[in-house]
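**Q** Got a predicted model here, sequence first, then my questions.
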Amino acid sequence: MNVLLDRGQTLLHNAGDQSRLRRLNTLAVIEAIRDEALTIPLTAKATGLSKTSTDSLIAHLVQLGWVVPVDPLAPSGAGRPATRYRFKADAAVVLGIDIGRHTVRAELADLNGEVFASADAPASEDDGPIDVLASAVRLADELLTRAKRERSSVWAIGVSVPAVVYQDVITRGPSGWAGINVKDVLSTDFECRIVVENDSNLAAFAEAWKGRASDVSDLVYIHSGNRTGSGLVINGSLFRGSNGAAGEIGAIHEVGWQTAQKHLHAVQLEDGSVVDREAVFKAAADGSVSALTAVRRFSEDIAIGVAALVLTVDPEIVVVGGGNVRAGDVFLEPLRRRVEELCIARPVPQILTSALRERASITGAVGYAATTVQELLHAAAGSGGNLPSADIPPSKWTKQLG
């Protein structure tokens, strides 16, 4: 961020566009105090700006409602302690929506991704997409009512769907969803920016944003639950490919992801009982030989696709999320062993459990929406427009940005 801003500042300075330079400097100040309240001198140091310019920019941001003063730290020497300033992340709100196969979830959060209201509702594969999305809108309204906010206060919505998405249209997914433009459906109720993405992609984004991969540039995310999916982050950015299908290696039947679940169904234990997925993992943890064999076969089938992605992307880490990670090393150890056997690359990247577990996709939806607002603010500054006031409904100014 700072590198790009510095480069832009040089070009703008040469072009004499001081007004646009000021707007970009304003965004640099926001980024400097986004995670930690700083004094004006410390903010100036973080941005490379003069104290005078920083003072002026912060005063402007306080007026717009994006920055608030906070109590000074306890004095450590002579003199009056300086006032600190922080980004007012709750000046605007975003919505995250996760369309699952059995549950619809919604979360209301601030621009730092801090969730302050959440709700969910059951869903069925028999429900049509319009009914499911209507349920999501009802959940969103419930959250907004609880927070005493209007629909117009939402600046962006991130939507996670268990499907391949290309230009907001579902191209492959659950029965009845192909061809549905989720953004168009939700736009009848909300006038903010709406971004729609595959759930595994958003889970990968979430791991890079607030999870295991926050300090790495390249990762492969594997969702392992009732189904298996994957998402990629390359050079610090979510990688979708030209048609939104990057990482959809499981679509190839021969990879084995579509059929791996068969190993976890109707497993007969030593006592004669027959169990399915979650009970199989528990029995394996308790030492059942037949359950351990079933889990090993499942893990080895999953490992084929994981190894293919590792050899293609050469990531720093592989993060595994979804319901199956509750089984811990009973599931992951045979997966790791088989990936190492299949990969010619050395060293093989670490395979870690998700820090976000089942919350990865909804966290990604919230984070993607928050990041979208950040991009909108940068677009406003870069297009020659003025940075908007936090209390202006986003629909009033985002239309000019496309």
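**A** Arrived safely, thanks for sending.

**Q** Please make it C-alpha for all contacts and neighbour counts, starting now.
**A** OK.

**Q** Near the residue lying closest to residue 164 once chain neighbours are set aside, how many residues? Count them for me, please.
**A** Nearest non-adjacent residue to residue 164, counting by C-alpha to C-alpha, 6 or more residues apart in numbering: residue 172, 5.2 Å away. By other C-alpha atoms under 10 Å, the residues close to residue 172 number 17.

**Q** Quick check, residue 172 in contact with residue 162.
**A** No: at 9.1 Å, residue 172 does not count as touching residue 162 under the criterion of C-alpha atoms under 8 Å.

**Q** got a list of what the residue nearest to residue 164 touches?
**A** Contact analysis of residue 172 by C-alpha atoms under 8 Å, 6 or more residues apart in numbering lists 163, 164, 165, 178.

**Q** and the last one, how far is that from residue 103?
**A** Read it as residue 178. Distance, residue 178 to residue 103, using C-alpha to C-alpha, to the nearest Å: 19 Å.

**Q** same thing with residue 292?
**A** With C-alpha to C-alpha as the criterion, residue 292 and residue 103 are 30 Å apart.

**Q** which of those two has more neighbours?
**A** residue 292 (21 against 14).

**Q** Which residue ranges of the stretch 151-300 of the chain form strands?
**A** Secondary structure of the stretch 151-300 of the chain (DSSP state E, counting those that start in this stretch): strands located at 154-161, 164-166, 169-172, 193-198, 219-224, 228-234, 237-239, 267-268, 274-275.

**Q** One more to weigh against that first structure:
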Amino acid sequence: MNVLLRQGSRLLRGPSDPSRLRRLNALSVIDVIRHEALTIPAIARATGLSKTASDSVVTHLLDLGWVTAEDPLAPTGAGRPASRYRFRAEAAVVVGVDIGQHTTRVVIADLNGAPLTDGVAAADAASDPGTLIAFAVERTGELLGALGRRREDVWSIGVAFPAVVEDGIVVRGSHGWDGFDIRAAFSAHFDCLTSVDNDSNLAALAEAWKGSATESHGLVYVHSGERTGSGLILNGEVFRGTRGAAGEIGALPQLGWESAQQHLRGVQVDDGRLLERAQVFEGARDGHPAAVAAVDAFAEAIATGIAALVLTVDPDVVVVGGGNTRAGDVFLEPLRRHVDALCIVREAPPLVLSSLQERASVTGAVGLAVTSVLQRLYDVLLGGETLPRADGSGMAFRAGAPG
């Protein structure tokens, strides 16, 4: 499922005049060649346009730098092989930043979201906001330099942060972040589109885009590590609610997500050792009864909130990520069992491990950045403006550009 294009596709509906149709045709062609080089006949088949119209649109996009010609495939019969055309994803770059509990990750990607380079360092959300943003900006600059890119080549930045975020501002966080405007902080250094969202929301986006739930239209993502959080995909889109707090049921003490961590602390096994979280899972794998009981109690404690989400949004799948998933079925088996027992009005959906693991949130941040570029492109064209040059200054994707 192309979860990144769900929002933009809605904008393609509506009355059309000839000028608008030409702009829509350009969007349609860009869409079908974003991930695969196609010939003019193949583009015509994929878009429903005539070959003549497809050729005209491709010629226009070539002139503007949005499309480039690829070498033809080897001939399979008589005649010269047809040229193929692809979207110039290398025309600019996007940046994904994940400000985590213990590390900050930065990924530079092309306009399709394909990673070009990345970096990770021990700089976390407990740091002073200004210091951490400065670090992320510096690391991004270093990675851009290694690619031979400039800050002007960045068209969009997506940021994942472990808190409720509304309009780029931390609504409720910790360690001095409440009220901090993350979007404005990045915009002071990069004149481009900047979007910020909760890390679990973006992990959910990543799982639907490139992870364990690419065929799902509805999923619950659960982060299970030193904290427990969740994000939702409904009808193929991230569901944030009216103020960005959808899925934040862990804030309710009655559900026990915060207190559940106590089950994984100071667990004494039969040889007298006291085990902490990661060691508890290892002890359970080794069959220590106290560790097995502790993991089961932890799974039971967080299962209530997961089941509540399942019975509220009725997803296709539950994807579990975070540090605890390194334990595999030692953790997943009791969790599945307890969630199954609580889903009393329907069979519990499959509960699967994240395939992206610790890269889920930063992958979602990249997806958010790509989506912002696509959305601005839709807004520009459907607002009556002409398609900007892809190899120019990228003014349509600057922070203050209309659209």
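**A** Cool, the structure landed. Worth saying up front: this structure is predicted, and the values here are computed from it rather than measured.

**Q** Any chance you could compute the TM-score here?
**A** For this chain pair, the superposition-based TM-score is 0.95 by TM-score structural alignment, normalised by the length of structure 1; 398 aligned residues with a C-alpha RMSD of 1.7 Å.

**Q** Looking at the contacts of residue 172 of structure 1, state which has the most neighbours.
**A** Counting by other C-alpha under 10 Å, top hit in the contacts of residue 172 of structure 1: residue 165 with 26 neighbours.

**Q** and that residue, what does it touch?
**A** Shown in contact with residue 165 of structure 1 (C-alpha under 8 Å, 6+ apart): 171, 172, 196, 197, 198, 243, 244, 245.

**Q** Try it again at 10 Å.
**A** Counting by C-alpha atoms under 10 Å, 6 or more residues apart in numbering, residue 165 of structure 1 makes contact with 171-173, 178-182, 196-199, 240, 243-245.

**Q** And those residues, which of them are buried?
**A** Listed as buried from the contacts of residue 165 of structure 1 are 171-172, 178, 180-182, 196-199, 240, 244-245; burial here means 16 or more other C-alpha atoms under 10 Å.

**Q** how about the closest residue to residue 346 of structure 2 other than its chain neighbours, what does it touch?
**A** Leaving aside its sequence neighbours, residue 346 of structure 2 sits nearest to residue 311 (C-alpha to C-alpha, 6+ apart; 8.0 Å). Under the criterion of C-alpha under 10 Å, 6+ apart, the contact list for residue 311 of structure 2 reads 305, 342, 343, 344, 345, 346, 347, 348.

**Q** and what of residue 51 of structure 1?
**A** If you count contacts by C-alpha under 10 Å, 6+ apart, residue 51 of structure 1 has them with 40, 41, 42, 43, 44, 45, 57.

**Q** how about the residues you listed in TSV, adding neighbour count, distance to residue 98 of structure 1 and secondary structure?
**A** Shown next, in TSV, are the contacts of residue 51 of structure 1 (neighbours: other C-alpha atoms under 10 Å; distance: C-alpha to C-alpha, whole Å; DSSP: H, G, I helix; E, B strand; the rest coil):
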residue	neighbour count	distance to residue 98 of structure 1	secondary structure
40	23	40	helix
41	16	42	helix
42	16	39	helix
43	25	37	helix
44	19	40	helix
45	14	40	helix
57	21	37	helix
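
**Q** Out of those residues, the closest to residue 229 of structure 1 would be?
**A** Each of the contacts of residue 51 of structure 1 was checked against residue 229 of structure 1 using C-alpha to C-alpha; the closest is residue 43, at 42.2 Å.

**Q** Quick check: that closest one vs residue 82 of structure 1, distance?
**A** From residue 43 of structure 1 to residue 82 of structure 1 the distance is 12 Å (C-alpha to C-alpha).

**Q** With residue 204 of structure 1 instead?
**A** According to C-alpha to C-alpha, residue 204 of structure 1 and residue 82 of structure 1 sit 40 Å apart.

**Q** neighbour count winner among those two?
**A** Using other C-alpha under 10 Å, the more surrounded residue of residue 204 of structure 1 and residue 82 is residue 204, with 33 against 15.

**Q** isn't that one right next to residue 216, touching?
**A** No: counting by C-alpha atoms under 10 Å, residue 204 of structure 1 stays clear of residue 216, with 11.9 Å between them.

**Q** Quickly list what's touching both of those two.
**A** What both residue 204 of structure 1 and residue 216 touch, as defined by C-alpha under 10 Å, 6+ apart, is the set residue 233.
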